[in-house]
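A.B. asks: heads up, no residue letters with this:
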């Protein structure tokens, strides 16, 4: 294994796979606007997440649930305009993918077309498998999010570490392998 980190002009899904195979560390931070994205990208961060946590941090909501697809596209567009190197991943907000795989695909396409994002992120495992397949089949890279899932705040009642019980831990492992 090489100790020198390879320099990439633009981080892509392919380069992330190469980095993982080479055992390189992959950095990821969240940004919601042009100014922060410019700073994060210039610092050499590999992946920038435009998170639905903009609902909390930028709009002052108690949870991530109120943010809309249009608002995510707005934030993602601002970030994309600032970035020269990092791969930009955008959260699909609550309600934009859970109802059915066709809705998930429509939401992912809107984010990609209207913001210029490089990938989308969804929370969940087996329950969103069909949506993930449909999005991937359309050529859109997908990042999964397991464990602490803020969009499930009312299901679990709190933002807390998940999978402490064996049954939940086994489901988390199954979802990750899926």
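C.D. replies: Great, that's in hand. Worth saying up front: this structure is predicted, and the values here are computed from it rather than measured.
A.B. asks: use CA for all of it now, contacts and neighbours both
C.D. replies: OK.
A.B. asks: Any idea how many residues pack against the closest residue to residue 85 other than its chain neighbours?
C.D. replies: With C-alpha to C-alpha, 6 or more residues apart in numbering as the criterion, residue 85 has its nearest non-adjacent residue at 4.4 Å, and that residue is residue 10. Using other C-alpha atoms under 10 Å, the number of residues around residue 10 comes to 13.
A.B. asks: Helix, strand, or coil at residue 10?
C.D. replies: coil (DSSP: H, G, I helix; E, B strand; the rest coil).
A.B. asks: structure B:
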């Protein structure tokens, strides 16, 4: 989005960017250090993905990560991100019964 602003990015900013044809940026982050670096660089959105099961926890599949594990990672990213919108995956099967 146009320039780095100190204001927190909200969903309405993405709508405005789409309307104006302004590019947005997004990266995946699992920790406070990378989140603060990406945020300072002006990245618009940070994803805390369930791929943390593989990348952070060294597991063979994303299916085993729990909501509690995602919360810990999400908290670290949210604390460090002063501007970027933070989006967090829900682990597989945590949002439906079947």
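C.D. replies: Cool, the structure landed. Just so it is clear, the model here is predicted, and its values are computed rather than measured.
A.B. asks: on that earlier part again, let me see the contact set for the alignment partner in the second structure of the residue nearest to residue 85 of the first structure.
C.D. replies: Matched across to the second structure, residue 10 of the first structure falls on residue 8, judged by TM-score structural alignment. Each residue near residue 8 of the second structure by C-alpha atoms under 8 Å, 6 or more residues apart in numbering is listed here: 82, 83, 84, 85.
A.B. asks: Most neighbours among those, which one?
C.D. replies: residue 84 (29 neighbours).
A.B. asks: The aligned residue in the first structure for that one: what's it in contact with?
C.D. replies: For residue 84 of the second structure, the aligned position in the first structure is residue 86, judged by TM-score structural alignment. Residue 86 of the first structure is in contact with 10, 11, 12, 41, 44, 45, 46, 47, 48, counting by C-alpha under 8 Å, 6+ apart.
A.B. asks: Got a quick PyMOL command for the buried subset of those?
C.D. replies: To isolate the buried ones among the contacts of residue 86 of the first structure in PyMOL, judged by 16 or more other C-alpha atoms under 10 Å, type:
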select buried, resi 11+12+41+45+46+47+48
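A.B. asks: mean shift of the secondary structure element (helix or strand) that residue 47 of the second structure belongs to relative to the first structure?
C.D. replies: Assigned by DSSP states H and E, residue 47 of the second structure belongs to strand 45-48. When the first structure is overlaid, strand 45-48 of the second structure sits 0.3 Å from its aligned residues on average, using mean C-alpha distance after the TM-score superposition for the first structure.
A.B. asks: quick one: that strand aligns where in the first structure?
C.D. replies: Taking TM-score structural alignment, strand 45-48 of the second structure hits residues 47-50 over in the first structure.
A.B. asks: what about that stretch, distance to the chain center?
C.D. replies: With C-alpha atoms, centre = their mean, to the nearest Å as the basis, stretch 47-50 of the first structure stands 7 Å off its chain's centre.
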